[in-house]
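**Q** With the sequence up front, the predicted model follows.
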Amino acid sequence: MSLKWTDVLEIAIQLAESKPEIDPISVNFVDLRKWVMELPEFDDKPEHCGEKVLEAIQAHWIEERD
């Protein structure tokens, strides 16, 4: 399975599992984008990511944590 930017829920789940020490509320988008691209299953072009995608990932990550 490869992850694309549109897989915001699965990305959020993987971030929650791989970075349990991180509070997603305080994450800046530069770090968030970098961490998503570092996920082992991530396979998409960096230019396909925008602020709305990062906001959606962050929102799902917050929900996963809670």
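**A** Great, that's in hand.
**Q** Could you use CA atoms for every contact and neighbour count after this?
**A** Noted.
**Q** can you tell me which helix in this structure is longest?
**A** If you go by DSSP state H, the chain has its longest helix at helix 51-65.
**Q** packing partners for it?
**A** Packed against helix 51-65 by the contact rule (3 or more Cα pairs under 8 Å, 6 or more residues apart in numbering; DSSP states H and E) you find helix 8-18, helix 29-38.
**Q** Which among the ones you listed is found nearest to Ala56?
**A** Set against Ala56 and scored by Cα to Cα, the helices and strands packed on helix 51-65 come closest in helix 8-18, at 6.4 Å.
**Q** who touches that closest one?
**A** Defining contact as Cα atoms under 8 Å, 6 or more residues apart in numbering, one finds that helix 8-18 is touched by 3, 35-36, 39, 53, 56-58, 60-61, 64-65.
**Q** put this beside the first:
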Amino acid sequence: MSPTGRGKHDIKVSMDIGLYKLIKKIAGVSDTSMNALINRAVEQFVENDEMRAIIDRHRLEEDEDE
């Protein structure tokens, strides 16, 4: 991962071409970038009840040297 700005990192994600095309179209009609759309989706994912339970159980949000 390389830093892209203050407090941010780039990641590379490989996905099915059909999903990529769908996300690109959704971003286009939503007047947003694919980056913003994917970031929002990941944020929603980590906030769902199942992921919150895992985060809390393993104390994943506690400060540590990253």
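**A** Nice, thanks for sending it over. As the structure is a computational prediction, the values presented were derived from the model and not from experiment.
**Q** Overlay the chains and give the TM-score.
**A** In this superposition the chains share a TM-score of 0.28, using TM-score structural alignment, normalised by the length of structure 1; 35 aligned residues with a Cα RMSD of 4.2 Å.
**Q** so how far is Arg40 of structure 2 from Ala53 of structure 2?
**A** Between Ala53 of structure 2 and Arg40 of structure 2 the distance, using Cα to Cα, to the nearest Å, works out to 20 Å.
**Q** OK, contacts around the nearest residue to Phe29 of structure 1 once chain neighbours are set aside?
**A** Nearest residue to Phe29 of structure 1, sequence neighbours excluded (Cα to Cα, 6 or more residues apart in numbering): Leu54, at 6.6 Å. Counting by Cα under 8 Å, 6+ apart, Leu54 of structure 1 touches 29, 32-33.
**Q** Tabulate these in TSV, adding columns for neighbour count and distance to Leu9 of structure 1.
**A** TSV is the format used below for those (neighbours: other Cα atoms under 10 Å; distance: Cα to Cα, whole Å):
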residue	neighbour count	distance to Leu9 of structure 1
Phe29	14	16
Leu32	17	14
Arg33	18	15
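**Q** What is the neighbour count of Ile57 of structure 1?
**A** Neighbour count of Ile57 of structure 1, defined by other Cα atoms under 10 Å: 26.
**Q** which residues does it contact?
**A** The contact partners of Ile57 of structure 1, taken as Cα under 8 Å, 6+ apart, are 8-9, 11-12.
**Q** repeat for Met51 of structure 2
**A** With contact set as Cα under 8 Å, 6+ apart, Met51 of structure 2 has these partners: Phe45.
**Q** List the buried residues in stretch 51-60 of structure 2.
**A** Buried residues in stretch 51-60 of structure 2, counting neighbours by 16 or more other Cα atoms under 10 Å, are absent.
**Q** No further questions, thank you.
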